[in-house]
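**Student:** pasting the structure only:
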């Protein structure tokens, strides 16, 4: 895939992580500005999550009916306008509504970028490209909060959303000028009235569902880690706040490194092979993490070792699960990408919420949720192997 196209897809994939992580340092400031508390400011994050889950399901059929470019251009433009509305927000209610609209625009890039990769690449090359795009997912949690904090301290909280406006506008120009239409015209466009039927077909496609859920429960472990690590690192083990980013970043670097290794591995045995092998290592790391957490060690480092293994595994699990799920979807790649993203996001958000529900002042909730995610990921990986070998799938 040409470097310019890869950079555009990487920028589109960054919309989600940037819009989430970029403004996190501004929560206390926003609470003071709008005369409220941080808990109410967090509703703006919840609104963004709801918009992501809903918007992806809408863009899939649109991308299959009208092509990849038109829905993408509309979505990126909507994200840009909504980002500017966030910067000009006179009240928290305005900010929450603008964040919801921002998510509806931003998820276009998430859906269409996966569909474009499927349009242009076979499963092995798709896994390689997805691995390269994982670089964005790994760097965003490291760089976005640091950049957001710098902007907050120097130019104020609106500058964060102004930067998102400028970034998305540049992406809009890049898409308009350099992103070709990748949906071939040899098959009639998928009618919008068949969108629900298409999603039903995908739910009935057991291999697709198995790969989507395998990846979904794998990424859910990462969301559980993101939700619970501030308490475990800072409150439970007394790590200074300024050092939290270093620990968080070291795990992200492991994720990035393994994702780049995966681009080399899949050329030898294919994405399904490495997905099936790595999911067991993910489960073993999750079990080790749970056993260490139950032992309640006095130091943090015994927890960090299996935790690093869990996060690093995702560099293989996520791109390969996406590549396998998207394989064979053809003209319906937009709907497949949308359902894949929505399923994985709902599962991951549920796992993060479960960490809060189980909170008991120890590291156990984070560990048990990650272990459960590993167990379910292995289960759905085995289910997928069975589904691919079943007579109904072979005949279909």
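**Tutor:** Nice, I can see it. The structure presented is a predicted model; accordingly, all values stated were derived computationally and were not measured.
**Student:** C-alpha from now on. contacts and neighbour counts both.
**Tutor:** Noted.
**Student:** List the buried residues in the helix or strand that contains residue 137.
**Tutor:** Assigned by DSSP states H and E, residue 137 belongs to helix 123-155. Across helix 123-155, burial judged by 16 or more other C-alpha atoms under 10 Å covers 123-146, 148-149, 151-152.
**Student:** ok, then the element right after that helix?
**Tutor:** helix 158-178.
**Student:** what does that next one contact?
**Tutor:** The contact list for helix 158-178 (C-alpha atoms under 8 Å, 6 or more residues apart in numbering) reads 5, 8, 11-12, 19, 22-23, 69, 73, 76-77, 79-81, 83-84, 86-88, 148, 151-152.
**Student:** That helix relative to helix 123-155, how many degrees between them?
**Tutor:** Angle between the axes of helix 158-178 and helix 123-155 is 140 degrees (criterion: axes from the mean of the first three to the mean of the last three C-alpha atoms, to 10 degrees).
**Student:** how far does helix 158-178 sit from the chain's center?
**Tutor:** Here helix 158-178 shows a centroid-to-chain-centroid distance of 20 Å under the convention C-alpha atoms, centre = their mean, to the nearest Å.
**Student:** for comparison:
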């Protein structure tokens, strides 16, 4: 490590990264009750999820360049302040419209940690060591959405739906205070301008890089596989197999454990073997799981095991490949690592939204074929994008 900023406490980056994923799912158990509370329909309540995801996608495009220009620390502090305030607004919501508006602001604030945690790591570590640190941080993005529904269900039953937003507000304030106290600036070479044309030039230079497109596309497709599962698995288990929501929650935790296991392995192996050796290993494991899932559909096997075990393999593989792909993508041009992180995150969110909608459109009432096929397509896409990056691994984006 040469000419790098002081390494910040990893727990601050983990906590900041977890804020957005925590808020994403914590109010899901309250959604049916909100229909009656606000005298509306379920589709309108569901906008609180859809617009949250879309808001994250677009906000990431701003945080990256802003942190490249003004620094990681102020950008993160502003985001955490917005997150805490918006969570409080949601807790005090007086209508479904005010709740949805609060959710959009909550997403705008919550995505700051998701973007800037990765950029901060890249500021203080070289590429291969950054992959290991990112793997640790990425575990927070697996733990938070896995725990959030169970936590939200408990809070709703014990204290009412407003508690599901009061807790994120409190968490946001605690992380904001911690970051203000312990986080120092890590972007030692800020870019000179942040006008719209400069932002477009930075994004344009990244989009012209086969290496960036390949690595970013690789991670976007792995996210697409995960959201394909999220879109199909609850319906298959609860509606087709007639199992309870609590059983789905149990199985989903197992998927998260698999993903975290892959992240843990990546954190230990990335420095030793390098990103370009671990990515194909991870994609290969995911491919095995995806093919197994499609094979179960072809064989007419529709059981909890046929739904969750193949996805467990996909999760392990994604846990191995994704942090390495992220580290490689934001290393293409380290000087605009924030812009690269934001653009990559934007692609991930759009991929997740697209795969979710496709699975929902083609979902049938007898099996999990739509989910299984889309997971396989996403995994093939992940491999294809990695092969694109392999052809231009050393070319900078500018």
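**Tutor:** Thanks, I have the structure now. As the structure is a computational prediction, the values presented were derived from the model and not from experiment.
**Student:** what's the TM-score here?
**Tutor:** Superposed pair, TM-score by TM-score structural alignment, normalised by the length of the first structure: 0.95. Supporting alignment: 392 aligned residues with a C-alpha RMSD of 1.9 Å.
**Student:** Alignment lookup: residue 163 of the second structure to the first structure.
**Tutor:** Residue correspondence to the first structure (TM-score structural alignment): residue 163 of the second structure is matched to residue 159.
**Student:** let me fix that: residue 360 of the second structure
**Tutor:** Using TM-score structural alignment, residue 360 of the second structure pairs with residue 356 in the first structure.
**Student:** List the residues that contact its match.
**Tutor:** Residue 356 of the first structure neighbours (C-alpha under 8 Å, 6+ apart): 227-228, 365.
**Student:** aligned partner of residue 364 of the first structure in the second structure?
**Tutor:** Alignment note (TM-score structural alignment): residue 364 of the first structure maps to residue 369 of the second structure.
**Student:** Now do its match against residue 248 of the second structure, distance only.
**Tutor:** As judged by C-alpha to C-alpha, to the nearest Å, residue 369 of the second structure and residue 248 of the second structure stand 18 Å apart.
**Student:** One more: residue 234 of the second structure?
**Tutor:** 7 Å.
**Student:** My read is that the match of residue 364 of the first structure contacts residue 297, right?
**Tutor:** Yes - in terms of C-alpha atoms under 8 Å, residue 369 of the second structure counts as a neighbour of residue 297; the distance is 5.9 Å.
**Student:** neighbour-wise, which of the two wins?
**Tutor:** Between residue 369 of the second structure and residue 297, residue 369 has the larger neighbour count (other C-alpha atoms under 10 Å), namely 23 against 18.
**Student:** and of the contacts of residue 356 of the first structure, the nearest to residue 325 of the first structure?
**Tutor:** Minimum distance to residue 325 of the first structure across the contacts of residue 356 of the first structure is 26.8 Å, recorded for residue 227 (C-alpha to C-alpha).
**Student:** would you list every one of the strands in the stretch 201-350 of the second structure?
**Tutor:** Per DSSP state E, counting those that start in this stretch, the stretch 201-350 of the second structure carries no strands over any range.
**Student:** In the second structure, which residue is most central in space?
**Tutor:** Nearest to the mean C-alpha position of the second structure, counting by C-alpha atoms, centre = their mean, stands residue 141 at 6.0 Å.
**Student:** Now do the contacts for that residue.
**Tutor:** Shown in contact with residue 141 of the second structure (C-alpha under 8 Å, 6+ apart): 17-18, 21.
**Student:** change it to 6 Å
**Tutor:** Neighbour list for residue 141 of the second structure: 18, 21 [criterion: C-alpha atoms under 6 Å, 6 or more residues apart in numbering].
**Student:** ditto for the one 4 residues further on
**Tutor:** When the contact criterion is C-alpha under 6 Å, 6+ apart, the partners of residue 145 of the second structure are 21-22, 25.
**Student:** So which of the contacts of residue 356 of the first structure are in helices?
**Tutor:** Secondary structure from DSSP state H places 227-228, 365 of those in helices.
**Student:** now, which of the residues you listed sits nearest residue 238 of the first structure?
**Tutor:** residue 228 (14.3 Å).
**Student:** Which residue ranges of the stretch 1-150 of the first structure form helices?
**Tutor:** 3-13, 15-21, 27-33, 38-66, 69-87, 92-120, 123-155 (DSSP state H, counting those that start in this stretch).
**Student:** Distance to residue 333 of the first structure for these - can I get that in JSON lines?
**Tutor:** Shown next, in JSON lines, are those (distance: least, C-alpha to C-alpha, whole Å):
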{"stretch": "helix 3-13", "distance to residue 333 of the first structure": "16"}
{"stretch": "helix 15-21", "distance to residue 333 of the first structure": "20"}
{"stretch": "helix 27-33", "distance to residue 333 of the first structure": "37"}
{"stretch": "helix 38-66", "distance to residue 333 of the first structure": "7"}
{"stretch": "helix 69-87", "distance to residue 333 of the first structure": "14"}
{"stretch": "helix 92-120", "distance to residue 333 of the first structure": "5"}
{"stretch": "helix 123-155", "distance to residue 333 of the first structure": "13"}
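**Student:** Single out the most deeply packed of those.
**Tutor:** Stretch with highest mean neighbour count among the helices of the stretch 1-150 of the first structure: helix 92-120 (a mean of 25; mean count of other C-alpha atoms under 10 Å).
**Student:** Distance from it to the middle of the chain?
**Tutor:** With C-alpha atoms, centre = their mean, you get 12 Å for helix 92-120 of the first structure.
**Student:** I'm done for today, thanks for sticking with me.
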